[in-house]
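A.B. asks: Quick one, structure for this:
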Amino acid sequence: MRSAKPGDAEGSITAGSDFLHLDIATAPPGRRADWLADQLRRAIADGRLPVGGRLPATRVLAADLGVSRGVVVEAYQRMVEEGHVAGRGRAGTVVVAAPAATPVRSGPTAAPPPAALFPRAPGSGIFDAVRTAPARIDLTPGVPDLAAFPRGDWLRAERAVLRRLAASDFGYGDPRGAPALRRAVAAWLARSRGIAVDPAEVIVTTGVSQALGLLAQALRPAGVDTVAVEDPGSLGVRQQLNNWRVATPPIAVDDAGLRVDELAASGVPAVLLTPAHQFPTGVVLDGERRRRVAAWARAGGLVIEDDYDAEHRYDRPPVPALRAMLPDHVCYAGSVSKLLAPALRIGWLLVPARHRDAVVEARRNADLGNAVLPQLVLAELMTSGALERQLRLLRRRHVRRRDAMVAAIARHVPGATVHGAAAGLHLTVTFDGAVTDTEVAARALERGVKAQPLSWHCQRPHPPGLVLGYAANTVSDIEEGVEAIAAALAG
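C.D. replies: Next comes the predicted model:
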């Protein structure tokens, strides 16, 4: 039998490569680039291709496999976009980062079976348990594209910061945060969220989660021990507030956002909102509801604004923050967890003057403040324009992945309804049928795909659904993940 040549019709290929023992005959017809990228990804993850290892030239590998060079170029390009490899000129294409590995446990500490990971009433440790569960494809919401972290920009900013630091700068910092970052955050919020704030009013936190804890500690002595939350609304937010002995009664969310009439009738002193991109439904608090929330707040209510996913918008104009119109009635929390990486643990909090001293005192008692060096590096990224460049890059990438997920759902789960596609890092899908969404999530995990049940984020009855993150996944993984969910729905 003759050896195939590049460009031969599919089905006639018999070539292979000594590199990783690649066998092109195992590639699905029409998806050779997907197959090759997946083989490279697996080889990097299991150490066969170590960091610093070099990939064959595209022409050489294409000739070995008997495919067109375009197949190999496309596969390599995907690996570049994911941050696993990089071109090094004459040195060729080199592995620069391994995919994040999910720990695999054995023996007495082995991961629980999928059904046990998706109870209808999840406990306080549920997110940790699901996060460490092995999965081939992770569609967990709230995770940015970690492979796109701007390592080069971060290193350049770090070098710039270290060059100009004085010895005294390595001492204890201000518990409110490094002045340079507070100035940078104030400027960032003015440009991107329409919020005019003095840098002295900015309090740096380890993220929105800590911001909620600080607010709970400051508000309870002031008589605020109940904060209404959106329903559906974030389970994690409820758990954080409940941990600080703050009650979280539900207020319904519809296509226009929070039901302000229900809020007013509830008699609660405070409410937590995600008005720019509601989690998990993705709706935007519309103009009329915003005016009614403002009237409620001016009559004595307090708004806690979690500016969730505000930067990640695609098919709609920007929505101003509530804090911009109600500075004396809104506690505003944001972070870089969804923009850069949760591992940075850097966020910010703005509070009305009457609560600021109590929040700063709680911040001081917590840990004397964040690590200063990462704050200064982030400030450099913000002021140099690197963070805005990163956001533009992410938007383009997210749109492709969002579109891929919407298309995959239309193909494989045509009966499902998609919510919240205009912005954010996730989609919510609802579906009909007798099966519960926790059962679907467990079946999907049995097939190697991790997704989050919508019911976890609902305090009252709601149609079953799943909350699916797309930002951290390749187009091919999104397609495969949605196929597995369709199979899980079918039983």
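A.B. asks: CA only for contacts and neighbour counts going forward, please
C.D. replies: Fine.
A.B. asks: Check this structure and tell me which residue is nearest its centre.
C.D. replies: Residue closest to the average C-alpha location in the chain (CA atoms, centre = their mean): residue 143, at 2.5 Å.
A.B. asks: Kindly provide the distance from the closest residue to residue 386 other than its chain neighbours to residue 132.
C.D. replies: Nearest non-adjacent residue to residue 386, counting by CA to CA, 6 or more residues apart in numbering: residue 153, 6.8 Å away. As for residue 153, its distance to residue 132 is 30 Å (criterion: CA to CA, to the nearest Å).
A.B. asks: quick one more, to check against the first:
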Amino acid sequence: MADDWAGFGADLHLELRGQGLRAGLMDALREAVRTGRLAPGARLPSSRTLAADLGIARNTVADAYAELVAEGWLTARQGSGTRVARRAAPRRSGAPSPTTPRTGRFRQRPAYSLVAGTPDLASFPRAEWLKAARRALTAAPYEAFGYGDPYGRIELRTALADYLARARGVYAEPGRIVICSGFVHGLTLLGTVLRQRKVRDVAVEAYGYAVHRERLGDTGLRLPALPFDTLGSRTGELAAMKDVGAVLLTPAHQFPMGVALHPDRRAEIVDWARRSGGLVLEDDYDGEFRYDRQPIGALQGLDPDRVVYLGTASKALAPGLRIGWLVLPQALADEVVAAKGPVDWATSTLDQLTLAEFLVSGAYDRHVRGMRLRYRRRRDQLVEALAERAPGITVSGIVAGMHAVLELPPGTETSVLQAAAWQGLLIEGLSQYRHPATPPTRDALVVGYGTPPDSAWSGTLDALCRVLP
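C.D. replies: Modelled structure (predicted):
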């Protein structure tokens, strides 16, 4: 009982160097303030607590505090404790300026963003998510707070199996679902398993995310490009790619081109997988958002033993949740879990339980329907603004999703991107998504109209129209 007081107060790591405890403590505190590790206004532990933590006399700490107060490093007031003096925070060594992006494209932080692939983060359903989290936490069994099942929580896998079957036409059983920490994590696991299966090549679409190619390449796979035309990826050319053991596709809404894979090619890709023993990796990144067409079901429903379905909460909710899922053939599920490890080191159990509750309660469906209306309204406003202020620009890929492709006159993509940077507009050109082996044939912008919050949408649209030729 005599030492109970030592458990109170904030922890503070200090390394005392040099001769003399008081001088060493003062030097350590000055260094912590100078480097920004102790921020202006930060409250320090009481002299009694810090003395107990460091194993030194309380008077030594009190004397050090008093001298640093006299020097202006600290302040001390009755009832407020000892704090770091409020003055200009020093710049941390080696840290980038907060107003300068790491890319160096902008002299200041972009005022507007139309980067594709990100939802309107301001619309995250905080209140409903909090309600679901409370219900999930109340109902969670005690074992949920241990190291997780590498397959993922059974509550979430069961809820996903029901939702994906109903909303996306996926053949999904809880035992075939593996929860992962987002799409890239799932793709990396699949790449690892494919290499273990002696697969050498995975075909990828001519246009797509470079980071997806990079992660697959990091596992040792080669990534030949599958050509693209107005009907989507030319799946018939897989027959001539002898070393290809799998193909990564976005069949419902090709990213970034926005084309749905033609029905004949959907059948063709499944036939290829059956004949060759290959796998189709289906990225269903925005399957919930469609506007001017009937929903296109997942390719996985055509052959659950040859198609791996990859989904994520990143587009419908927020990428910060870091929750994705793989619906796999059973044998492959076991191999993916073996690659993942004996426990789930990546995905928060409580977030999994909350998402399961969010799905089961119907809150997920309500949120998706609301965002579908919001994004459709954004899309219509984009098309109307371009028709009025940039009538020479053709817009495509807008029947679904959260982005559009704006065709530019040949040779103008670079100059338009430069003009956008000067306007404080963050936007990407089509060339940034092109596979290195794909010849440049088009100049275009990829416009993510889901990204800006409502408060910035009008200004962002104006900035876009100002930079278009």
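A.B. asks: Give me the TM-score for this pair.
C.D. replies: The TM-score (TM-score structural alignment, normalised by the length of structure 2) is 0.75; 374 aligned residues with a CA RMSD of 2.5 Å.
A.B. asks: hey, where'd the strands end up in the stretch 151-300 of structure 1?
C.D. replies: 203-205, 228-231, 250-254, 257-258, 270-273 (DSSP state E, counting those that start in this stretch).
A.B. asks: quick one: which of those strands is nearest residue 127 of structure 1?
C.D. replies: Of all the strands of the stretch 151-300 of structure 1, strand 228-231 sits nearest to residue 127 of structure 1, with 19.1 Å by CA to CA.
A.B. asks: what stretch of structure 2 does that closest one fall on?
C.D. replies: The alignment of strand 228-231 of structure 1 onto structure 2 (TM-score structural alignment) spans residues 203-206.
A.B. asks: How many residues are close by residue 176 of structure 1?
C.D. replies: Under the neighbour criterion other CA atoms under 10 Å, residue 176 of structure 1 is assigned a count of 23.
A.B. asks: Grab the nearest non-local neighbour of the alignment partner in structure 2 of it.
C.D. replies: Alignment note (TM-score structural alignment): residue 176 of structure 1 maps to residue 151 of structure 2. Take residue 151 of structure 2 and drop its neighbours on the chain: the residue closest to it by CA to CA, 6+ apart is residue 178, 4.6 Å away.
A.B. asks: That neighbour contacts residue 149, correct?
C.D. replies: No: with contact defined as CA atoms under 8 Å, residue 178 of structure 2 does not reach residue 149; the gap is 9.7 Å.
A.B. asks: Can you pick out the residue with more neighbours from these two?
C.D. replies: Neighbour comparison, residue 178 of structure 2 and residue 149: the larger count goes to residue 178, with 26 against 18 (by other CA under 10 Å).
A.B. asks: Provide a list of residues in contact with that one.
C.D. replies: Residues in contact with residue 178 of structure 2 (CA atoms under 8 Å, 6 or more residues apart in numbering) are 150, 151, 152, 157, 325, 326, 327, 328, 333, 336, 337.
A.B. asks: Same list (those residues) but as a markdown table, adding distance to residue 188 of structure 2.
C.D. replies: Shown next, in a markdown table, are those (distance: CA to CA, whole Å):
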| residue | distance to residue 188 of structure 2 |
| --- | --- |
| 150 | 15 |
| 151 | 16 |
| 152 | 17 |
| 157 | 20 |
| 325 | 13 |
| 326 | 12 |
| 327 | 15 |
| 328 | 15 |
| 333 | 14 |
| 336 | 10 |
| 337 | 12 |
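A.B. asks: which one in structure 1 is aligned with residue 254 of structure 2?
C.D. replies: Checking TM-score structural alignment: residue 254 of structure 2 goes with residue 278.
A.B. asks: The closest residue to that match other than its chain neighbours and residue 430 of structure 1, how far apart?
C.D. replies: With sequence-adjacent residues excluded and distances taken as CA to CA, 6+ apart, residue 278 of structure 1 is closest to residue 284, at 6.3 Å. For residue 284 of structure 1, the distance to residue 430 of structure 1 (CA to CA) stands at 18 Å.
A.B. asks: and if you look at residue 69 of structure 1?
C.D. replies: 42 Å.
A.B. asks: How about residue 169 of structure 1?
C.D. replies: Counting by CA to CA - residue 169 of structure 1 and residue 430 of structure 1 are separated by 52 Å.
A.B. asks: Show me which of the two is the more surrounded one.
C.D. replies: Between residue 169 of structure 1 and residue 430, counted using other CA under 10 Å, residue 430 has the larger neighbour count: 18 against 12.
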